[in-house]
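Enquirer: okay, sequence plus prediction incoming.
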Amino acid sequence: MNEPAWHTSTYTDGRGGNCVEVAEGPMTRIRDTKNRDLGHLDVPAEEWTAVVTALRG
């Protein structure tokens, strides 16, 4: 299995402290950059889109 393409979320605070990374696809993966070894959350892409839309609201 290939490693997903992780990138820093555009909603990260930009100060190097509270960073979230996402890997988008049919299942969006979300993880804390400070605790990558603790795993990630898998969220269906439609739900991730709903979260991003709500944050932009």
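Expert: Cool, the structure landed.
Enquirer: CA only for contacts and neighbour counts going forward, please
Expert: Fine.
Enquirer: identify the residue nearest the residue most central in space within the chain in space, chain neighbours excluded?
Expert: Among the residues of the chain, the one closest to the centroid is Val22, at 2.6 Å (C-alpha atoms, centre = their mean). Spatial nearest neighbour of Val22, chain neighbours left out: Ile30 (4.6 Å); criterion: C-alpha to C-alpha, 6 or more residues apart in numbering.
Enquirer: which residues does the closest residue to Asn18 other than its chain neighbours contact?
Expert: Distances taken as C-alpha to C-alpha, 6+ apart put Thr12 closest to Asn18, at 6.4 Å, once the chain neighbours are dropped. Counting by C-alpha atoms under 8 Å, 6 or more residues apart in numbering, Thr12 touches Asn18, Cys19, Val20.
Enquirer: in addition, the following structure is provided for comparison:
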Amino acid sequence: MTMDTWRKSSYSGPENPNCVECRADNDRVLVRDTGNREHGHLSFSPAEWRVFLAEVRQGTL
């Protein structure tokens, strides 16, 4: 994953107020709440991010 700007989730929209954004930065994946950007972000290694996405896709989270 290579990104130089924040990207909003494709699931974000008027019907879903639970929006997140992510970006890759210096070998980390950063994730933040679109509605509360001032609260900072979470940071994951690429491996951690892949495991998280796989579990979300499998429905285990």
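Expert: Done, it's in. Note that the structure is a prediction, hence the values are computed from the model and not measured.
Enquirer: Ala47 of structure 2 sits in which helix or strand?
Expert: helix 46-58 (DSSP states H and E).
Enquirer: ok, back up a step: hang on, the residue nearest to Asn18 of structure 1 in a helix?
Expert: No - under DSSP: H, G, I helix; E, B strand; the rest coil, Thr12 of structure 1 falls outside any helix and is assigned coil.
Enquirer: so it versus Pro44 of structure 1, what's the distance?
Expert: Using C-alpha to C-alpha, to the nearest Å, Thr12 of structure 1 is found at 21 Å from Pro44 of structure 1.
Enquirer: could you do Asp32 of structure 1 as well?
Expert: For Asp32 of structure 1, the distance to Pro44 of structure 1 (C-alpha to C-alpha) stands at 18 Å.
Enquirer: same question, Ile30 of structure 1
Expert: According to C-alpha to C-alpha, Ile30 of structure 1 stands 11 Å off from Pro44 of structure 1.
Enquirer: compare neighbour counts for those two and give me the winner.
Expert: Comparing Ile30 of structure 1 with Pro44 by other C-alpha atoms under 10 Å, the one with more neighbours is Ile30, at 22 against 13.
Enquirer: dump the residue contacts of the nearest residue to Ser45 of structure 2 once chain neighbours are set aside.
Expert: In space, and not counting its chain neighbours, Ser45 of structure 2 is closest to Arg28: 4.9 Å by C-alpha to C-alpha, 6+ apart. By C-alpha under 8 Å, 6+ apart, the residues touching Arg28 of structure 2 are Ser43, Phe44, Ser45, Pro46.
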